[in-house]
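Peer 1: what would the 3D arrangement of this be:
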Amino acid sequence: MSTFSLMFQKIKSNYVNFRGWSTKRKILVIESDDWGSIRMPSKRIYEELLSKNIPVDKNYFAKNDCLESNTDLELLFEVLFSNKDKNGQPAVITANAVVANPDFEKITASNRKEYHYELIMDTYKSYPNHDRVFELWKNEGIKQNMLYPQFHGREHLNIESWMKVINSDSPVENFAFQNKVLLGIDIPGEKPYGFNYMAAFEYFNKEQQVRIEKITSDGLQLFEKIFGFKSKSFIASCGIQGTHIDSVLAANGVEFNQNGHQFRPDGKGGVKADQKFWGDTNELGQTYWRRNVTFEPSRAPLEDWVSKCMKEIELAFRWGKPAVINSHRVNYSSGIFVENRDNTLRLLDTLLKAVLQKWPEVEFMNSSELGEIISKK
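Peer 2: Purely as a prediction, here's the structure:
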């Protein structure tokens, strides 16, 4: 990395941390997006796409991201439970989750003219070694506050954009649909779509805004039915959302937004960055904060993530901010490459132990708990 790049990164890190609400407490939160969502169903399908010269090996989500399995959760819980803070609280991951995925059979039956979804419990049942995921999540992850769900969207999918794609003349997307893959990457030799169909809350006109509001409301109600409580915090898939859904979120119990660095759709295919800082609120009183630490071993397996994170955590604490770690579900998935998950868990255990040794007063919290503290100010 060049001297200029290092300087820019240092300025950026300080900028994220110095503004807004602060605390003397050493709080650590891990926020992890995409739980419950499908992406690449198996290593066999991954290799078939590679054989068609589709560069799924060049995109770390396409290469590693898949539905979390029984074993993925069991091994993750072992690491989290073995690292407890001064209050006896195990390390906890806020699992920003979707509650549904496309129902490919019903969509096929409609000749791809109608969209249908299935709940995540049904998706789990359709995958091998996934039959106990939901039971593990509720009976261990939630009860022991180790994998605490919050709302990420009904699906990790922009319905209208995706329906256009699966009805296009793209042979790759047709293969993906037939094999229950959500690619979400540019395809060599094909014209870019001009939109990201993984961005569930992006819109291009007023009519689509209204449909997104209905989907959001439906998703939040399903979240409460599935998990047994309302989601108090939220982060939009791909970080893209308009302010029009804020009232829908509030009406369904969402008080906090995890993403202070948002991208607002302009309704014409573009987005504009909207910067909010620690403790900022919108007109509805919903509170924002920032992610200020990055832990993504799946993105760069050879990088020294422990040292990098320790420096970012130290900077956050120096400014009186919680350390909010960004760490997507892809890092904890083993369905394509087992070593992807195993490498992450080894590094996570090392990181948590290093944190506990350096800051024995640290407190592990989920995002809802963090929001409660910040909003009291």
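Peer 1: CA only for contacts and neighbour counts going forward, please
Peer 2: OK.
Peer 1: quick one: the helices in the stretch 201-350 of the chain?
Peer 2: Shown for the stretch 201-350 of the chain, the helices assigned by DSSP state H, counting those that start in this stretch span residues 206-227, 246-251, 305-318, 338-358.
Peer 1: so can I have CSV of the ones you listed showing distance to residue 60 and mean neighbour count?
Peer 2: As requested, the helices of the stretch 201-350 of the chain are exported to CSV (distance: least, CA to CA, whole Å; neighbours: other CA atoms under 10 Å):
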stretch, distance to residue 60, mean neighbour count
helix 206-227, 27, 17
helix 246-251, 31, 17
helix 305-318, 16, 18
helix 338-358, 10, 17
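Peer 1: can you redo the ones you listed as JSON lines with distance to residue 88?
Peer 2: Listed next are the helices of the stretch 201-350 of the chain as JSON lines, based on distance: least, CA to CA, whole Å:
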{"stretch": "helix 206-227", "distance to residue 88": "24"}
{"stretch": "helix 246-251", "distance to residue 88": "33"}
{"stretch": "helix 305-318", "distance to residue 88": "21"}
{"stretch": "helix 338-358", "distance to residue 88": "12"}
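Peer 1: what's the helix or strand harbouring residue 151 packed up against?
Peer 2: For residue 151, the element it lies in under DSSP states H and E is strand 147-153. Counting contacts by 3 or more CA pairs under 8 Å, 6 or more residues apart in numbering; DSSP states H and E, strand 147-153 is packed against strand 93-98, helix 206-227, strand 233-234.
Peer 1: mind doing that once more with 7 Å?
Peer 2: With contacts taken as 3 or more CA pairs under 7 Å, 6 or more residues apart in numbering; DSSP states H and E, strand 147-153 sits against strand 93-98, strand 233-234.
Peer 1: which is the next helix or strand following it?
Peer 2: Criterion used, DSSP H and E; the element after strand 147-153 is helix 159-166.
Peer 1: buried sites along that next one?
Peer 2: Residues of helix 159-166 classed as buried: 159, 161-163, 165-166 (neighbour count, 16 or more other CA atoms under 10 Å).
Peer 1: which of those residues sits closest to residue 266?
Peer 2: Nearest to residue 266 out of these is residue 161 (CA to CA; 16.1 Å).
Peer 1: how far away is the nearest residue to residue 222 once chain neighbours are set aside from residue 229?
Peer 2: Distances taken as CA to CA, 6 or more residues apart in numbering place residue 99 nearest to residue 222, at 6.8 Å, with adjacent residues excluded. Here residue 99 is placed at a distance of 13 Å from residue 229 (CA to CA, to the nearest Å).
Peer 1: this one as well, want them side by side:
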Amino acid sequence: MKQKILNHLKNLRGWKTNRKIVVIAVDDYGNVRLDSKAAFERMSAAGLKAQSRFDIFDSLETKEDLEMLYEALSSVKDKNGNYAVFTPFALSCNINFEKMAGENYEVFSNEILPVTFEKLSQQQPKAYEGTWQLWKEGIAKGLMKPQFHGREHLNLKVFNDKISKRDSDILTALKNRSFSCISAADYPTINYTAAFDFWDPTENEKLFDIVKDGVSLFEEVYGYKAVHFMPPTSKISDAILDKIGELNLRFVDRGLIHKQHEGFGQYKTTFNYTGKKGNKNLTFLVRNVVFEPTENRNATEQALQSIEAAFRLNKPAIISSHRVNFSGNIDPFNRKKGIEGLRLLLKKIVEKWPEVEFMSSAELCNEIAKR
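Peer 2: All right, here's what the predicted structure looks like:
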């Protein structure tokens, strides 16, 4: 009963439509977290401790990951004859592990995503040969329509601080071509994977430069300009958001109840809804359906209940998920469970709502912008 009440509360305000629109927003694509199962085992043997399922199963998407995902997405069609579509909130860059190794891990260095795939095609050809080409085919076929998640999925302040201190956790991870299982206990307002977390508000000027660079590189990598931004872990200063309009970013994801860091450990809480206007002609979107099939055995049924609540209150269903659910490079069973859950969810959606329309987040943003 509590969940049913929450499902309806999150849909009371905001942009309305009589259409049955489903958007599937999936974070973390393009990000190297774990290099391989062997790397994870070496890191564990060295004493690094997994803090979440992301530290255990999350790896850059492989060719088989994408093949199985595309099969699931194309297993259904909506009222217009369109397949289901993922909106991967994707990264532009990753750590350049080879260059950093050559410089004794003293200076941060990055590389654009196609270069990462090119290297992995040589290092792990069975998993990665042809993956970037398949990525581009998914975009061309309309199965994948990525939007901006950041330049890298790491906090550069924590990263630089730890390598300057020769922190054993980060050095062990980097030597295994990974960025995982790292503690950020010394940084009370910063998560080590949250690119735009900060302590002092003056840090936001440099953080905006990272956003600006990442947006430019997104266009280079994916072939078009992003309009929708989901910051890693959903955290970013309003001071940065006030400036992103100049980068063509006009839509930002934010939680229904969002705890916003103001600086020096001080926070404010805001209530948000899809269609809410921010400063500088910015519009917020709130994901109102959660789908994490490798974490929750009832994920499909709970997602269907949330979709039903959204449709009942004339809201689009914006499904929130993460790549880790569909990642099999570390453990193929993890991917099998996630893909089976996705396939079942899509099947039940089209059966229950034959008038459903699958959209990318950019397409939904365009509909919202019309009003």
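Peer 1: who's in contact with the residue nearest to residue 222 of structure 1?
Peer 2: 36, 119-120, 154-155, 219, 222-223 (CA atoms under 7 Å, 6 or more residues apart in numbering).
Peer 1: that one -> structure 2?
Peer 2: Under the alignment (TM-score structural alignment), residue 99 of structure 1 pairs with residue 92 in structure 2.
Peer 1: what span of structure 2 is stretch 288-295 of structure 1 aligned with?
Peer 2: Using TM-score structural alignment, stretch 288-295 of structure 1 lines up with residues 284-291 of structure 2.
Peer 1: just to revisit the earlier point, quick check: the strand holding residue 151 of structure 1 aligns to which part of structure 2?
Peer 2: Against structure 2, strand 147-153 of structure 1 falls on residues 144-150 (TM-score structural alignment).
Peer 1: now the matching stretch, how far from the centre of its chain.
Peer 2: Computed by CA atoms, centre = their mean, to the nearest Å, the separation of stretch 144-150 of structure 2 from the middle of its chain amounts to 8 Å.
Peer 1: and what of stretch 318-333 of structure 1?
Peer 2: Stretch 318-333 of structure 1 has its C-alpha centroid displaced from the chain centroid by 11 Å (CA atoms, centre = their mean).
Peer 1: what's the answer for stretch 42-62 of structure 2, then?
Peer 2: On CA atoms, centre = their mean, the centre of stretch 42-62 of structure 2 falls 18 Å from that of its chain.
Peer 1: now that stretch: buried residues?
Peer 2: Under the neighbour-count criterion of 16+ other CA under 10 Å, stretch 42-62 of structure 2 has 43, 48-50, 54-62 buried.
Peer 1: what does it rub up against?
Peer 2: Stretch 42-62 of structure 2 has contacts (CA under 7 Å, 6+ apart) with 30-35, 127-128, 131, 169, 172-173, 180-181, 324, 327, 329-331.
Peer 1: what do you get for stretch 113-130 of structure 1?
Peer 2: The contact list for stretch 113-130 of structure 1 (CA under 7 Å, 6+ apart) reads 36, 69-70, 99-103, 106-107, 131, 133-134.
Peer 1: which parts of the stretch 1-150 of structure 1 are strands?
Peer 2: Under the criterion DSSP state E, counting those that start in this stretch, the stretch 1-150 of structure 1 contains strands at 27-35, 93-98, 100-102, 117-119, 147-153.
Peer 1: for the stretch 51-200 of structure 1, which segments count as helices?
Peer 2: Per DSSP H, counting those that start in this stretch, the stretch 51-200 of structure 1 carries helices over the ranges 60-64, 70-81, 104-109, 120-125, 133-136, 159-166, 171-178.
Peer 1: so the fourth one corresponds to what in structure 2?
Peer 2: The alignment of helix 120-125 of structure 1 onto structure 2 (TM-score structural alignment) spans residues 113-118.
Peer 1: likewise the last one?
Peer 2: Alignment of helix 171-178 of structure 1 against structure 2: residues 168-175, by TM-score structural alignment.
Peer 1: please apply the same query to the first one.
Peer 2: Structural correspondence for helix 60-64 of structure 1: residues 53-57 of structure 2, per TM-score structural alignment.
Peer 1: which residues touch whichever residue in structure 2 pairs up with residue 198 of structure 1?
Peer 2: With the correspondence set by TM-score structural alignment, residue 198 of structure 1 lines up against residue 193 in structure 2. Contacts for residue 193 of structure 2 (CA under 7 Å, 6+ apart) come out as 153-155.
Peer 1: next: residue 369 of structure 1.
Peer 2: Applying CA under 7 Å, 6+ apart, no residues qualify as near residue 369 of structure 1.
Peer 1: doesn't it fall inside a strand?
Peer 2: No. Assigned with DSSP: H, G, I helix; E, B strand; the rest coil, residue 369 of structure 1 falls outside any strand and is helix.
Peer 1: in structure 2, what residue corresponds to it?
Peer 2: Match for residue 369 of structure 1 (TM-score structural alignment): residue 363.
Peer 1: look up how far residue 224 of structure 2 lies from its match.
Peer 2: Using CA to CA, we find residue 363 of structure 2 at a distance of 14 Å from residue 224 of structure 2.
Peer 1: what's the answer for residue 236 of structure 2, then?
Peer 2: 23 Å.
Peer 1: ranking the strands of the stretch 1-150 of structure 1 by burial, who's on top?
Peer 2: Most buried of the strands of the stretch 1-150 of structure 1, by mean neighbour count (mean count of other CA atoms under 10 Å): strand 147-153, with a mean of 29.
Peer 1: relative orientation of that strand and helix 70-81 in degrees?
Peer 2: 120 degrees (axes from the mean of the first three to the mean of the last three CA atoms, to 10 degrees).
Peer 1: quick one: neighbours of the corresponding residue of structure 1 for residue 234 of structure 2, just the number.
Peer 2: By TM-score structural alignment, residue 234 of structure 2 lines up with residue 239 in structure 1. By other CA atoms under 10 Å, the residues close to residue 239 of structure 1 number 19.
Peer 1: who touches residue 239 of structure 1 in this structure?
Peer 2: By CA under 7 Å, 6+ apart, the neighbours of residue 239 of structure 1 are 259, 262-263.
Peer 1: dump the residues you listed to a markdown table, plus distance to residue 5 of structure 1 and neighbour count.
Peer 2: Compiled in a markdown table, the contacts of residue 239 of structure 1 are given as follows (distance: CA to CA, whole Å; neighbours: other CA atoms under 10 Å):
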| residue | distance to residue 5 of structure 1 | neighbour count |
| --- | --- | --- |
| 259 | 24 | 22 |
| 262 | 23 | 21 |
| 263 | 23 | 20 |
